[in-house]
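Chemist: coords please:
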Amino acid sequence: MAIIKAFKAIRPAKDKAPFLASRSYEDYTVKELNAILTYNPFSFLHIINPGFKFDKKVSGGERLKLIRNRYLEFLEDEILIRDTQPSFYLYKIEKEDFSCCGLFCGTSVEDYKNNVIKKHEDTIKHRENLFAVYLKNVSFNAEPVLLTYPDNPTIGEIIGEVKNRDPEYRFSTTDKATHTLWTITREEDISKLQDEFSKIDSLYIADGHHRSASSMIFADKSKKGNPGHTGMEPYNYFMSYLIPESEIKIFEFNRLVKDLNGLTKEEFLIELDTYFKIEKKGNALFKPLEKHQFSMYLDGDFYALQLRKQIFKFTDALSRLDTQILYKTILEPILGISDLRKDKRIKYGFGKNNIFNMKDEIDKGNFMVGFGMVPVSIKELKDIADAGLVMPPKSTYIEPKIRSGLTIYEL
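Modeler: Reported below is the predicted structural model:
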């Protein structure tokens, strides 16, 4: 039983929405960031990068205090407005090759604790605690957790009806995406959506594992510090963006490795022969076509590596995952990479030009060998989460990537 909650969002004034909503801070180059902060006074980046106003780099408690100050200034100047009634927010993103439509809502910390909201990645305690401190000091959350749910005809019908109404915002951004947002304020619609989601057994985290875990830490600490705790306080929920499984788009990460761990090319290929049938493809670009097939680029040539299934034994959902197979058959035993997060010899690539970039990096001599695979499927993601397992780092690159500041959840 999944619980979703309508909330009174803080969101951009109607004429400011195209200028305020921003990509994730890490997505910008230094040059882009400086240009936006210099020429766009309405960008949400001013809130999360408050030192720009003072031409000073700030960190720690000073930064958090200034983030809170900038946020309050945006409210006072009516760049941001506070909704007066609890709502759901329907948000659609349309690109040339991608479209999705989902709900901004509050989701339950208890559902996360009780595994109604399921995860497939490990989190790092230090990062969890950092964001929990951030939430405590700034008292808002502007970056939703991306959750997915099984396609549901009734939810689809309600969403379809809302999309026929006039939107609150519709604007385009420089990445040629169109953004449309509707507010869902009718009690009938809110009740129907809550009722339908209450029939769903599980929601799955697609992106935002650390934000979810941090929200739980923040909620637990807030509960302990509140003698009058009722369970209805805002801190008992965290903001999420819910979309159906059919609208999630999963891309693969390639693996690039700097050396062959002391092996010659010939020795390395002989080692691979234990678990793989190897077919040399030459210098023509080769991408794998199916599960348990890998592309490899080495010394100017592509190779197809086909897993020998009679040799490699599947024991659970994780063992069937291509990123795990690559780790257990090549990266760890042959190339000596045991820590996929910290080892400096490995790098991960993603994106539309993934295979071209991999080849280019190796041709330049920055890396010696690269591996590609087909993307993880939504079924594999769910199987891993249902089994209580976790994927290796950088197993999935998932769209949509949600802009910050379109809806803000106050804590």
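
Chemist: From here on, just use CA atoms for contacts and neighbour counts.
Modeler: Will do.

Chemist: Against residue 73, how distant is the closest residue to residue 260 other than its chain neighbours?
Modeler: Using CA to CA, 6 or more residues apart in numbering and skipping residues adjacent in sequence, the residue nearest residue 260 is residue 335, 5.9 Å away. The gap separating residue 335 from residue 73 is 53 Å, by CA to CA, to the nearest Å.

Chemist: Near the residue nearest to residue 260, how many other residues are there?
Modeler: 19 (other CA atoms under 10 Å).

Chemist: which residues does it contact?
Modeler: Contacts of residue 335 were listed using CA atoms under 8 Å, 6 or more residues apart in numbering, and they are 259-261.

Chemist: What about these, which one has the most neighbours?
Modeler: Most surrounded of those: other CA under 10 Å gives residue 260, at 18 neighbours.

Chemist: Might one say that it is in contact with residue 266?
Modeler: No - the criterion here is CA atoms under 8 Å, and residue 260 misses it with residue 266 at 10.6 Å.

Chemist: Quick one: residues contacting residue 3.
Modeler: Residues counted as contacts of residue 3 (CA under 8 Å, 6+ apart) are 107-108, 111, 194, 197-198.

Chemist: Give me the buried subset of the residues you listed.
Modeler: When the contacts of residue 3 are checked for burial by 16 or more other CA atoms under 10 Å, the buried set is 107-108, 111, 194, 197.

Chemist: Please tell me how far stretch 19-34 is from the chain's geometric centre.
Modeler: 17 Å (CA atoms, centre = their mean, to the nearest Å).

Chemist: Span of that stretch from start to end?
Modeler: Start-to-end span of stretch 19-34 (CA to CA) is 15 Å.

Chemist: Nearest spatial neighbour of residue 131, chain-adjacent residues omitted?
Modeler: Nearest residue to residue 131, sequence neighbours excluded (CA to CA, 6+ apart): residue 214, at 5.8 Å.

Chemist: so that neighbour sits in a helix?
Modeler: Yes - the assignment for residue 214 is a helix, going by DSSP: H, G, I helix; E, B strand; the rest coil.

Chemist: and the gap between it and residue 177?
Modeler: Counting by CA to CA, the separation of residue 214 from residue 177 is 30 Å.

Chemist: The two: who's more crowded?
Modeler: Taking neighbours as other CA under 10 Å, residue 214 and residue 177 compare with residue 214 leading, 24 against 16.

Chemist: so the more buried one touches residue 132, yeah?
Modeler: Yes - Residue 214 sits in contact with residue 132 when judged by CA under 8 Å, with a separation of 4.8 Å.

Chemist: mind listing the strands for the stretch 151-300 of the chain?
Modeler: Secondary structure of the stretch 151-300 of the chain (DSSP state E, counting those that start in this stretch): strands at 169-172, 178-184, 203-207, 237-244, 249-251, 254-257, 276-282, 293-298.

Chemist: How about residues contacting the fourth one?
Modeler: Taking contacts as CA under 8 Å, 6+ apart, the residues outside strand 237-244 that touch it are 100-109, 141, 143-152, 212, 215, 409.

Chemist: now swap in stretch 178-189 and tell me
Modeler: Here stretch 178-189 makes contact (CA under 8 Å, 6+ apart) with 85-95, 158, 162-163, 165-173, 190.

Chemist: Another sequence for comparison is provided below:
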Amino acid sequence: MNSTGPAANDGLHLLPFRGLRYDAQRVGSLAAVTSPPYDVVVRPDGLNHLESADPHNIVRLILPQAATNGARHRQAAETLDAWLADGVLTPEAEPALYVYEQRKGDLLQRGLIGALELSAPAEGVVLPHEDVMPHVIEDRAALMRTTAANLEPLLLTYRGNGSATGATAVIERTTLRAPVLATTTEDGFSHRLWAITDPADMDRIAADLAHHQALIADGHHRWATYLRLREEHPSPGPWNYGLVLLVDTARYPLQVRAIHRLLNRLPVADALAALDDRFRIRTLDEGTPLPAAMEALGSAAAEGNGFLLTGADGRFHLIDRPDPALLARTIPADRPEAWRTLDATVLHATLIDHLWRIPDTSEHIAYIHDTEAAVGLASRRGGTAVLMHPVREEVVRDLARQGVTMPRKSTSFGPKPATGLVLRSLALG
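Modeler: As a prediction, this is how the structure comes out:
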């Protein structure tokens, strides 16, 4: 791996790498081999759909199916080796940074994919904002260790000056030429990829990014995994870097969505009964459509903490205005006010831990990105879907700069990069 720009700095250090990309002649279509990030493919039907889309769909690497964890990871490594041997995946001839564009209607997002030099949290270069689950890190680390590859990029954001200068100028000039890859996935997003190999362009990017810090928008567990694997490989080398997509949100703002909770073993009637007048409860009219219910939640959340509950009864129950004395008893007082008033904080500290007394395990709580999916699963399983209102990006960034992590799965930034467009082999640097 060849470095461009300063070898050391106080900001971001993004290096080119020899990407692994699908040979379009060896697969049914580029769209058919892509996948959402591994943690978005939450339902078996989604996994089966992706596996059947093309025998070389990337989900066979990021979510391999076998009887044991060890067998899954070995299967992914064997599959990756086979695809490389067969020419399904091929390495680029030279290291590159990649401009990645996603477009759907009026939404346009552009950023840079590269190998980011890893930094310790104390250095403040890359800011996490959510807690992580150790068992997920163990699984992702074993997968990366066995495959010796970064199979999908994290999504990181930074705040430029909002104008087409520095890295952004290089990005926008690059998009004027023909891409090396273009496809449209079934969700309606078009994806285009360009390779940057010109040393002068790389130097401009390096000089610009050296002045910035980044916020992890999506991929906290993969970032923690990168750091774990770097500790295992202390000598300078490819394990000191991790695959990321870096987006300037001053130029290309991301969408911020909520991640909902599915309480598998708590019927909605029991959830409401346990509130015992410590929240205001308003049951919306029967037949209220989901968009209207989410609008009502947005209005309530603008005034304070609010949640929308639904389950097998098919009704939406809006709960808000929690008892201040209850919040004072149940929420830790040694955190910033912005953290103590987060909906996710109130949900976990006050509702899940104190009133509902639900263990925070995968058997009891599922984290669902898609609102309709959360509602449907709660109805079919007889549990309770807790629908959330999204947090503003400024709140997330401010808390991260203070070194304060939010409850895990508090936010969902997007659009997320499609997995499978470009991979990074640690064997290639």
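
Chemist: buried residues in stretch 366-375 of the second structure?
Modeler: Counting neighbours by 16+ other CA under 10 Å, stretch 366-375 of the second structure gives 366-369, 371, 374-375 as buried.

Chemist: Can you tell me which of those residues end up in strands?
Modeler: Under the assignment DSSP state E, those contribute 366-368 to strands.

Chemist: residue boundaries of the strands in the stretch 1-150 of the second structure?
Modeler: Using DSSP E, counting those that start in this stretch, strands in the stretch 1-150 of the second structure cover 14-15, 19-22, 89-91, 97-104, 107-117, 126-127, 149-150.

Chemist: now the fifth one, how far from the chain's geometric center?
Modeler: Same thing as strand 107-117 of the second structure. The chain centroid and the centroid of strand 107-117 of the second structure are separated by 14 Å under CA atoms, centre = their mean.

Chemist: After superposing, tell me the mean distance of it to the first structure.
Modeler: Mean deviation of strand 107-117 of the second structure relative to the first structure after superposition (mean CA distance after the TM-score superposition for the first structure): 1.6 Å.

Chemist: what angle separates that strand from strand 97-104?
Modeler: If you take axes from the mean of the first three to the mean of the last three CA atoms, to 10 degrees, strand 107-117 of the second structure sits at 150 degrees to strand 97-104.

Chemist: how far apart are the lengthiest helix in the second structure and its match in the first structure?
Modeler: Looking across the second structure with DSSP state H, the single longest helix is helix 69-86. With the two structures superposed, helix 69-86 of the second structure lies on average 3.0 Å from its match in the first structure, counting by mean CA distance after the TM-score superposition for the first structure.

Chemist: and that helix, what does it pack onto?
Modeler: helix 59-62, helix 134-147 (3 or more CA pairs under 8 Å, 6 or more residues apart in numbering; DSSP states H and E).

Chemist: most tightly surrounded among those helices?
Modeler: helix 59-62 (a mean of 23; mean count of other CA atoms under 10 Å).

Chemist: For it, name the packing helices and strands.
Modeler: Here helix 59-62 of the second structure touches helix 44-53, helix 69-86, going by 3+ CA pairs under 8 Å, 6+ apart.

Chemist: Check what contacts the last one and list those residues.
Modeler: By CA under 8 Å, 6+ apart, the surrounding residues in contact with helix 69-86 of the second structure are 60-62, 64-66, 89-90, 139, 142-143, 146-147.

Chemist: which one of those is nearest residue 415 of the second structure?
Modeler: residue 62 (19.0 Å; CA to CA).

Chemist: close enough to count as contact, that closest one and residue 38?
Modeler: Yes - with contact defined as CA under 8 Å, residue 62 of the second structure reaches residue 38; the gap is 6.1 Å.

Chemist: circling back: mind putting the strands of the stretch 151-300 of the first structure in JSON lines, mean neighbour count included?
Modeler: Formatted as JSON lines, the entries for the strands of the stretch 151-300 of the first structure read as follows, by neighbours: other CA atoms under 10 Å:
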{"stretch": "strand 169-172", "mean neighbour count": "16"}
{"stretch": "strand 178-184", "mean neighbour count": "20"}
{"stretch": "strand 203-207", "mean neighbour count": "25"}
{"stretch": "strand 237-244", "mean neighbour count": "26"}
{"stretch": "strand 249-251", "mean neighbour count": "19"}
{"stretch": "strand 254-257", "mean neighbour count": "23"}
{"stretch": "strand 276-282", "mean neighbour count": "15"}
{"stretch": "strand 293-298", "mean neighbour count": "23"}
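
Chemist: For residue 381 of the first structure, find the nearest of those strands.
Modeler: The nearest among these, by CA to CA, is strand 203-207 at 8.4 Å.

Chemist: That closest one corresponds to what range in the second structure?
Modeler: Aligned by TM-score structural alignment, strand 203-207 of the first structure corresponds to residues 214-218 of the second structure.

Chemist: what's the neighbour count on the equivalent of residue 43 of the first structure over in the second structure?
Modeler: Matched to the second structure by TM-score structural alignment, residue 43 of the first structure sits across from residue 57. If you count neighbours by other CA under 10 Å, residue 57 of the second structure ends up with 23.

Chemist: Run through the residues that contact residue 57 of the second structure.
Modeler: Counting by CA under 8 Å, 6+ apart, residue 57 of the second structure has contacts 32-35, 50-51, 420.

Chemist: Residue 382 of the second structure: which of those is nearest?
Modeler: Nearest to residue 382 of the second structure among the contacts of residue 57 of the second structure: residue 50, at 27.4 Å, using CA to CA.

Chemist: who's in contact with residue 125 of the second structure?
Modeler: With the criterion set at CA under 8 Å, 6+ apart, residue 125 of the second structure makes contact with 10-12, 119, 212-214.

Chemist: Report back the residue of the first structure that's furthest from centre.
Modeler: What lies farthest from the middle of the first structure is residue 266; by CA atoms, centre = their mean that is 39.2 Å.

Chemist: And that residue, how far from residue 325 of the first structure?
Modeler: In terms of CA to CA, residue 266 of the first structure sits 22 Å off from residue 325 of the first structure.

Chemist: Same check on residue 139 of the first structure?
Modeler: According to CA to CA, residue 139 of the first structure and residue 325 of the first structure sit 42 Å apart.

Chemist: What of residue 371 of the first structure?
Modeler: Distance from residue 371 of the first structure to residue 325 of the first structure, counting by CA to CA: 12 Å.

Chemist: Same check on residue 163 of the first structure?
Modeler: 43 Å.
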